[in-house]
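Trainee: model the structure of this input:
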Amino acid sequence: MTPSPRTQPRPQRPLALDEATVRRMSARVVASGPAQERMTPLTGETIGALPTSTPDDVVTAYERARAAQQEWAQRDVRERVEFLTRLHDLVLDRQDELLDLIQIESGKARIQAFEEVLDTAGVCRHYAKKAPSYLAERKALGALPVLTQARTHYLPKGVVGIVAPWNYPLSMSITDALPALAAGNAVVLRPDEKSSFTCLRAVELCDEAGLPEGLLQVVLGDGPNVGGAVLEHADSVMFTGSTKTGRIVARDAGERLKSASLELGGKNAMYIADDADLTRAAECAQRAVFASAGQLCISIERLVVHEKIADEFLRRFLERVTAMKIGVALDWGYDMGSLISADQLERVTQHVDDAVAKGATVLAGGKARPDIGPYCYEPTVLDGVADGMLCRDEETFGPVVSVYRVSNDDEAVALANDTDFGLNASVWTKDVARGRAIAARIRTGTVNVNEGYAAAYASNGAPMGGMKASGLGRRHGAEGITKYTDIQNVSVQRLQGFGVPKGVSQRQFARALSTGLRVMKKAGLS
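Mentor: Next up is the predicted model:
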């Protein structure tokens, strides 16, 4: 692939944050450690320095959060969600500033940074509208109809500890906190060190939207020490990151008998069936594979193509891939930006070089582009990937996809399921009934029919999460907020209790209850 010279302009606006902004954001962090410089993957330059937190600072953050949470939990949920409505508007109004920060910290193209604005506003709007019904007191049929009244209450856990990833600096830093806060909890949030400025700006917007002081505490620092301390003191844990670390988080939460929700890795497959709309499928595959330079847990890393249309699909797909515009400018018009770090570039390079050395063929891309940016890598398509190659089973988390040919739907399903992961999948067919049937056989938390990942992920009323090694729990929908609550059953017994009434033998009592159960069955009562 040979991108044209127009894919190479540098950012046109200053990347470094001014001292007043850095000072203001630093004041929002619970931190007593030294300042640590942060750099942008767009150029490798320093953009500012933020203080670091210690495990003792994390304890302080929890103390402040617990003090604020007591009063917050007593408020009606309708009052608690008012700040979400205002935050929705602030995110849209300030999107230019947010888009700059997202690009500066993540390196992604502006159109993919805009996905984060849409996601954040969508989560605000959804829970502002639906949280009151999701958390409403619910009546259930009691043990003895009329005599027993059972009601379910959703009580906040207390303080939720969130360790957020670097790949979606706005969306993943704040959207998990929003339903936790709406449910009556406080939050201690540790964003990744690579994406702290964007997170802190989002926190400032929460303050501006009217979130009471103390409820959202931010600490900064490395994963093992500061991130570990955040999870250690939490009443409920939300972690997004690698499966390897997720196993440790789940183990530690289990030992403390605390709930944990984990979104982990993926090796997601897209199946293009023999009746698919190939033009639409090729366009979507380009987006689904290379969005955020492939640094997205739900992006597609495996293209499973029916052999009848494989050549034609690949022709159309490769035309789009080789025409992609790569750039690091803070501007619209680019299809892909940069990887986030030298470590990510090394991993992508290793996976591609390993595959080629073991017999795979590069159909497009296949090399780094330091002439564009220090961590840029071309969108890459590999054919002939087989067992024993790193990219066959490991998550690459970069702009690399491998192609597999199958002769029928059964082979496609078997290949899609041939992985330890189970996060997302995609099925392309003009027959929606066929697509739904295939989707039901794929063991992933979300399956998109005739879309890559956006349809399922952006449906905020439906749950999103992983199966197998891709995680536990769900975000979005009712599950995305009730996971931050303890569910309580309050049952009131009237008139007659469950003891044997005076003057009635135990046998008579047992027969009467048995008759009652038969009557309830006939009446369809459960």
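Trainee: for the rest of this, base every contact and every neighbour count on C-alpha atoms.
Mentor: Noted.
Trainee: what's the helix or strand for residue 42?
Mentor: According to DSSP states H and E, residue 42 maps onto no helix or strand at all.
Trainee: what's near enough to touch it?
Mentor: 11, 103-104, 107, 328-329, 338, 373-375 (C-alpha atoms under 8 Å, 6 or more residues apart in numbering).
Trainee: got the contact list for residue 370?
Mentor: Residue 370 neighbours (C-alpha under 8 Å, 6+ apart): 376-377.
Trainee: can you check residue 309 too?
Mentor: 273-274.
Trainee: how close does it sit to residue 437?
Mentor: Distance, residue 309 to residue 437, by C-alpha to C-alpha, to the nearest Å: 21 Å.
Trainee: repeat for residue 230
Mentor: From residue 230 to residue 437 the distance is 42 Å (C-alpha to C-alpha).
Trainee: which one's more surrounded, those two?
Mentor: residue 230 (27 against 10; other C-alpha atoms under 10 Å).
Trainee: A helix includes the more buried one, no?
Mentor: Yes - assessed by DSSP: H, G, I helix; E, B strand; the rest coil, residue 230 belongs to a helix.
Trainee: isn't there a strand covering residue 305?
Mentor: Yes - under three-state DSSP, residue 305 sits within a strand.
Trainee: count of neighbours near it?
Mentor: 25.
Trainee: ok, now which ones touch it?
Mentor: So residue 305 contacts 271-273, 403-406, 412 (C-alpha under 8 Å, 6+ apart).
Trainee: where do the strands of the stretch 151-300 of the chain begin and end?
Mentor: Secondary structure of the stretch 151-300 of the chain (DSSP state E, counting those that start in this stretch): strands at 159-163, 186-190, 216-218, 236-240, 259-263, 268-272, 300-306.
Trainee: how about those in a markdown table, adding distance to residue 344?
Mentor: A markdown table is the format used below for the strands of the stretch 151-300 of the chain (distance: least, C-alpha to C-alpha, whole Å):
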| stretch | distance to residue 344 |
| --- | --- |
| strand 159-163 | 20 |
| strand 186-190 | 21 |
| strand 216-218 | 26 |
| strand 236-240 | 17 |
| strand 259-263 | 19 |
| strand 268-272 | 19 |
| strand 300-306 | 15 |
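Trainee: residue 444: which of those is closest?
Mentor: strand 268-272 (8.6 Å; C-alpha to C-alpha).
Trainee: give me the angle between the closest one and strand 300-306.
Mentor: 30 degrees (axes from the mean of the first three to the mean of the last three C-alpha atoms, to 10 degrees).
Trainee: now do strand 268-272: distance to the chain's middle.
Mentor: From the chain centre to the centre of strand 268-272 is a distance of 20 Å (C-alpha atoms, centre = their mean, to the nearest Å).
Trainee: this one as well, want them side by side:
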Amino acid sequence: MLQAAKQVSLIDLDNSKLFINGEWATASGGSTFSVKNPNTGEVIAEVPRGAKEETKAAIEAANAAFPKWAKLTANERADYLLKVHDLMLEHEAELATIMSKEMGKAYTEACGEVKYAASFLSWYAEEGRRIYGETIPASSPNKRLLVVKQPVGVIAAITPWNFPLAMMTRKLGPALAAGCTGIVKPASQSPLSALAFASLVQKAGIPNGVVNIVAGATGEISDEIFANPIVKKVSFTGSTDVGKKLVEKSAEQLKKLSLELGGHAPFIVFEDADLEKAAEGAVASKFRNAGQTCVCANRIYVHENIKDEFTKLFVEKVQTLKVGNSLDQTVQIGPLVNKDGLEKVQEHVKDAKSKGAEVLTGGKVTGDPNGFYFEPTILGNVTNDMIIMTEETFGPVAPITTFSNDEDVIFEANNTEYGLAAYLYTSNIQRAVAVSEALNFGVIGLNDAVPGVPQAPFGGMNHSGYGREGGHQGIRDYLEEKYISLGL
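Mentor: Reported below is the predicted structural model:
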């Protein structure tokens, strides 16, 4: 059933505004930018084009709100987070519709993201109550040594378009629970989800200035965030190239910085694996969000003895996936986010075919010519000289290659500058432990294609970034540890 007529009332798509100091604001000079529906190419909203002036105002609002917010008890901050959590679930359909319209996520999957995003708020509402200090044995009887943890201050969250709600709450949840206030800079492709979230912040009664949303001129917003001494911590999810530039910017003021960057995940199927589960896992990992996630299975390594059996199962499952308008509840694969994304997928498939790859299913542009649809695709006879084996495709294309022994596949899996996520399927416990420990990736899916949960740390190694989000580890970067030596 097509959900295009579903009412969206959290924000006015015809009159979108930024959210600064608890108020809905326009940009200076009335400048706007267009948000397009990748299903149809139509403009669905004109959003104020925030720049330096709006960013500075948002930072100052967060700074003014910080003292009172930081002095609230952990229980009081938790109550606010839980109110927003409940409101997100109450407005799940509206949030999912907005997300599906602005970045093409399949509606049913968008509903799942709303729940996932809300779960970070409930998790950190509880985790904020457990920010424990320490007492240290003193070296003399007239001293007491204490360690207290305090919020770092104003933070900035720079979020990606592919998970516009979940990546925001994964950053804001621990920040707000710790006592920080801040500014969110959402991606220009998907700012509406963040603005809809701001309306829920307002409904929950969170004090003005605690949460601010500024979309628009990426360069100017980023420059002000990194130049402004009020901002003490920045969390960024996005490309490795941009992440490296932000490291340079952060060095000027030694801002705390956490980065979740690109990936090129290997997906290894050993000969003792449950092939039905492995094939299901490969579909879930590779084709989630039309292949537009940083933890997608990008390179599928299958033991040579089971290649034919696994490939047959995998192809059959992929051929059942329905491509179409993301608002249709029967669709699993929506469009790619824009023309550039579609052209990159086409380039990777063309390159692979020119070097001998075989298209086992899919391989073509499909659907509404005004949209950016590409068929779920599986490539066989893939070799390491193909672009798809070294670059992140960010689309619904799965390349399959084979291996003959554990040592070789571990080497090939680790033969990348990235280190975000990796997957392996095996029923051998010794192999499971040995390979999991040998893979140089921050997240390992062991017989599990969707390992991300709010209660566990998520982050990468090497060029996939540093720092962790989720789990009790995720709140650490929003806290300073202060040592107090008390003389009696």
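Trainee: now the second structure: which of the contacts of residue 42 of the first structure match?
Mentor: Listed in the original numbering, the contacts of residue 42 of the first structure still in contact in the second structure are 104, 107, 328-329, 338, 373-375 (both residues aligned by TM-score structural alignment, their matches' C-alpha atoms under 8 Å).
Trainee: mark which of those residues are part of helices, please.
Mentor: residue 104 (DSSP state H).
Trainee: of the kept ones among the contacts of residue 42 of the first structure, which belong to strands?
Mentor: For those, not one is inside strands, with DSSP state E as the criterion.
Trainee: can I get the kept ones among the contacts of residue 42 of the first structure in TSV with neighbour count and distance to residue 117 of the first structure?
Mentor: Formatted as TSV, those follow (neighbours: other C-alpha atoms under 10 Å; distance: C-alpha to C-alpha, whole Å):
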residue	neighbour count	distance to residue 117 of the first structure
104	28	15
107	31	16
328	27	19
329	26	18
338	32	19
373	24	24
374	19	26
375	24	24
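Trainee: distance to residue 66 of the first structure added to the kept ones among the contacts of residue 42 of the first structure, as TSV?
Mentor: TSV is the format used below for these (distance: C-alpha to C-alpha, whole Å):
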residue	distance to residue 66 of the first structure
104	34
107	36
328	42
329	43
338	40
373	44
374	43
375	41
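Trainee: which of the kept ones among the contacts of residue 42 of the first structure sits closest to residue 357 of the first structure?
Mentor: Closest approach between these and residue 357 of the first structure, by C-alpha to C-alpha: residue 375, at 22.3 Å.
Trainee: what do we get in the second structure for that closest one?
Mentor: Residue 375 of the first structure maps onto residue 372 in the second structure, with residues paired by TM-score structural alignment.
Trainee: its match reaches residue 338, doesn't it?
Mentor: Yes - in this structure, residue 372 of the second structure is within contact of residue 338 by C-alpha atoms under 8 Å, at 6.3 Å.
Trainee: list the residues that contact both of the two?
Mentor: In contact with both residue 372 of the second structure and residue 338: residue 38, using C-alpha under 8 Å, 6+ apart.
Trainee: list the contacts of the host helix or strand of residue 125 of the first structure.
Mentor: In this assignment (DSSP H and E), residue 125 of the first structure forms part of helix 110-134. Applying C-alpha under 8 Å, 6+ apart, the contact partners of helix 110-134 of the first structure are 77-78, 81-82, 84-85, 87-89, 91-92, 95, 98-99, 102-103, 168, 170-171, 174-175, 178-179, 182-183, 291-292, 330-335, 458, 460-461, 476, 478, 481-482.
Trainee: okay, and which of those residues map to helices?
Mentor: Per DSSP H, the contacts of helix 110-134 of the first structure map to helices at 77-78, 82, 84-85, 87-89, 91-92, 95, 98-99, 102-103, 171, 174, 178-179, 182, 481-482.
Trainee: ok, the contacts of residue 42 of the first structure vs residue 282 of the first structure, which is closest?
Mentor: Of the contacts of residue 42 of the first structure, the one sitting nearest to residue 282 of the first structure (C-alpha to C-alpha) turns out to be residue 338, at 22.1 Å.
Trainee: against residue 320 of the first structure, how distant is that closest one?
Mentor: For residue 338 of the first structure relative to residue 320 of the first structure (C-alpha to C-alpha), the value is 18 Å.
Trainee: the stretch 351-500 of the first structure: helices as residue ranges?
Mentor: Ranges of helices within the stretch 351-500 of the first structure are 390-393, 409-417, 432-441, 454-457, 479-482, based on DSSP state H, counting those that start in this stretch.
Trainee: among these, which comes closest to residue 66 of the first structure?
Mentor: Nearest to residue 66 of the first structure among the helices of the stretch 351-500 of the first structure is helix 479-482; the distance by C-alpha to C-alpha comes to 19.1 Å.
Trainee: how big's the offset between that closest one and the second structure?
Mentor: Average distance, helix 479-482 of the first structure versus aligned residues of the second structure after superposition (mean C-alpha distance after the TM-score superposition for the first structure): 1.3 Å.
Trainee: check which helices and strands that helix sits against.
Mentor: The contact analysis (3 or more C-alpha pairs under 8 Å, 6 or more residues apart in numbering; DSSP states H and E) places helix 479-482 of the first structure against helix 110-134, helix 177-182.
Trainee: residues in contact with the helix or strand following the longest one?
Mentor: If I follow you right, that is helix 110-134 of the first structure. Downstream of helix 110-134 of the first structure, the first helix or strand assigned by DSSP H and E is strand 138-141. Identification of contacts with strand 138-141 of the first structure by C-alpha under 8 Å, 6+ apart yields 148-153, 526.
Trainee: now the end-to-end length of stretch 423-432 of the second structure.
Mentor: Stretch 423-432 of the second structure: ends 11 Å apart by C-alpha to C-alpha.
Trainee: what does that stretch rub up against?
Mentor: Contacts of stretch 423-432 of the second structure (C-alpha under 8 Å, 6+ apart): 265-274, 278, 297, 436, 444-449.
Trainee: try stretch 256-263 of the second structure
Mentor: Contact with stretch 256-263 of the second structure is made by 232-240, 243, 247, 250, 294-295, 392, 418-421, 459-460, 463-468, 477, as judged by C-alpha under 8 Å, 6+ apart.
Trainee: and the residue nearest to residue 142 of the first structure when sequence neighbours are not counted, what is it in contact with?
Mentor: The shortest distance from residue 142 of the first structure to any non-neighbouring residue, by C-alpha to C-alpha, 6 or more residues apart in numbering, is to residue 148 (4.6 Å). With contacts defined as C-alpha under 8 Å, 6+ apart, the neighbours of residue 148 of the first structure are 141-142, 491-494.
Trainee: and stretch 71-88 of the first structure, what's buried?
Mentor: Neighbour counts using 16 or more other C-alpha atoms under 10 Å place 72-73, 77, 80-88 of stretch 71-88 of the first structure among the buried residues.
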